[in-house]
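In: For reference, the sequence and a predicted model appear below.
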Amino acid sequence: MHFDPDLLDKLRGARHIAVFTGAGVSAESGIPTFRDAQTGLWANFRAEDLATPEAFRRDPATVWKWYEWRRDLMRNLQPNAAHLAIAALERLVPRVTMITQNVDGLHHRAGSTDVIELHGNIWNNFCFQCRKPAVLTTPTSDIPPRCAHCDGMLRPGVVWFGESLTAPAWHRAADLSEHADVFFCIGTSSLVEPAASLPRYAQSCGRVVIQINPEATMHDGFARHVLRGKAGDIVPQLLCAAWPGNGEGA
């Protein structure tokens, strides 16, 4: 793939790169997106009807079982070429910060060291009542498991529809969008707010916004560079082009 020389110069000159990723990056590892139809026992359910506080209050066992099913789907999946190339940026640029909408933890597993998980992490749990984090160390017959502090019900450590993002994560993501030299927007449909506003904010602050996605999104209109294709193909090629001999995939 041929890349604009201006894009390569911007990357090589960057002191701080922010990388914002969405479900498209994880989909390349085999993780279904929320827009995909449910399968198997969950074929008659909509994800939007299960991932809510109201659904958990109404039927906590069903919601917990659905998240256990999702965890089983993800358990043996591995970071893909995009995850690995993004992590490799840390060897090429003085500072790289990940901002992700994904909850699977694959950026951590790929080696990224500074990751803001806007929507939480599916492998974590906390109490629905007292909000204390919980680590499940022994098997239990309770569905959902109970909190050791208050005996409340445990829930997955993700942000559900209708819930606000945690303030520290959101404020840090907004600050990075304002100050990073280059802002990548990779594999996101740009439909879920407020996260979808980050690339617009970065552009309004004069940052160089680079979009990588197989399909057009609302960000095409203001991104400085739009690269059409899969992240697992484009990101390694881009690193090789910007840093010959040092980029992933060389």
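Out: Okay, I see it.
In: Going by C-alpha atoms from here, please, whenever you check contacts or count neighbours.
Out: Noted.
In: Okay, buried residues for the helix or strand P156 falls within please.
Out: Taking DSSP states H and E as the definition, P156 sits inside strand 154-158. When burial is assessed from 16 or more other Cα atoms under 10 Å, strand 154-158 yields the following buried residues: 154-158.
In: Okay, one more to line up with it:
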Amino acid sequence: KNMKLILAPGLVVMVVRTICRASSTCSKFDVNLLHKIKDSHKILVMAGAGLSTPSGIPDFRSPESGLYSNLQKYKLPYPEAIFDLHFYASNPAPFLDLAKTIYPGAGNIKPNIGHYFVRLLETKGKLLRMYTQNIDGLERCN
């Protein structure tokens, strides 16, 4: 009865896809997972960049499309400098410019179905905790 259901990023995506599909196409695994979610009250979600990439926020390390691969215009000494406090103290402009592009409400950045699913878990009192390195906060948006 005190067991916790842990949803890794892949499972969150799978759950969301399952909810969106017609029930006639659900596998036995999908149905069992949905029942576990329905019957659980302490769900832990662990989410990474994959949760927000469908919203238009790049992950950090993917070749060509990742954030670190597209920072040339800032002429940084190294890609991680954009998040380095010492670098920021001497030159805040690159971080402030980047923050405007990935902050919710900026441009077309909007929560996706995965974010709404996490929000729904919280609203229904099923979310125990969410661990994420994401900085966008989209799971908190309405």
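Out: That came in fine, so what should we check first? Note that the coordinates shown come from a computational prediction; the quantities given were computed from them, not determined experimentally.
In: coming back round to it: could you tell me where the strand holding P156 of structure 1 falls in structure 2?
Out: When structure 2 is aligned by TM-score structural alignment, strand 154-158 of structure 1 has no counterpart there.
In: So what's the residue count around the residue lying closest to V16 of structure 2 once chain neighbours are set aside?
Out: Of all residues not flanking V16 of structure 2 in the chain, G114 sits nearest, at 6.4 Å (Cα to Cα, 6 or more residues apart in numbering). The local packing count at G114 of structure 2 equals 24, with neighbours defined by other Cα atoms under 10 Å.
In: per the alignment, G114 of structure 2 corresponds to what in structure 1?
Out: Counting by TM-score structural alignment, the partner of G114 of structure 2 is A82.
In: now the helices for structure 2?
Out: In chain order, structure 2 shows helices spanning 9-20, 28-39, 85-90, 93-102, 113-123, with DSSP state H as the criterion.
In: Out of those, which is the most enclosed?
Out: Looking across the helices of structure 2 with neighbours counted as mean count of other Cα atoms under 10 Å, the highest average goes to helix 113-123: a mean of 19.
In: CSV for the helices of structure 2, including distance to R61 of structure 2?
Out: Formatted as CSV, the helices of structure 2 follow (distance: least, Cα to Cα, whole Å):
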stretch, distance to R61 of structure 2
helix 9-20, 17
helix 28-39, 31
helix 85-90, 20
helix 93-102, 15
helix 113-123, 21
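In: Give me the three-state assignment for L239 of structure 1.
Out: helix (DSSP: H, G, I helix; E, B strand; the rest coil).
In: OK, contacts around the aligned residue in structure 1 for L44 of structure 2?
Out: When structure 1 is aligned by TM-score structural alignment, the residue opposite L44 of structure 2 is A18. For A18 of structure 1, the contacting residues are 96-99, 176-177, 180-184, by Cα atoms under 8 Å, 6 or more residues apart in numbering.
In: rerun at 6 Å
Out: Under the criterion of Cα atoms under 6 Å, 6 or more residues apart in numbering, the contact partners of A18 of structure 1 comprise 96-98, 180, 183.
In: Most neighbours among the residues you listed, which one?
Out: Neighbour count (other Cα under 10 Å) singles out F183 as the most crowded of the contacts of A18 of structure 1, with 27 neighbours.
In: these two touch, right, it and S204?
Out: No: look at F183 of structure 1 against S204 with Cα atoms under 6 Å: they stay out of range, at 11.7 Å.
In: how many neighbours does the nearest residue to E117 of structure 1 once chain neighbours are set aside have?
Out: Leaving aside its chain neighbours, E117 of structure 1 sits nearest to T100 (5.2 Å; criterion: Cα to Cα, 6+ apart). T100 of structure 1: 26 surrounding residues under other Cα under 10 Å.
In: residue contacts, the corresponding residue of structure 2 for T100 of structure 1?
Out: Counting by TM-score structural alignment, T100 of structure 1 lines up with T132 in structure 2. By Cα under 6 Å, 6+ apart, the residues touching T132 of structure 2 are 46-48.
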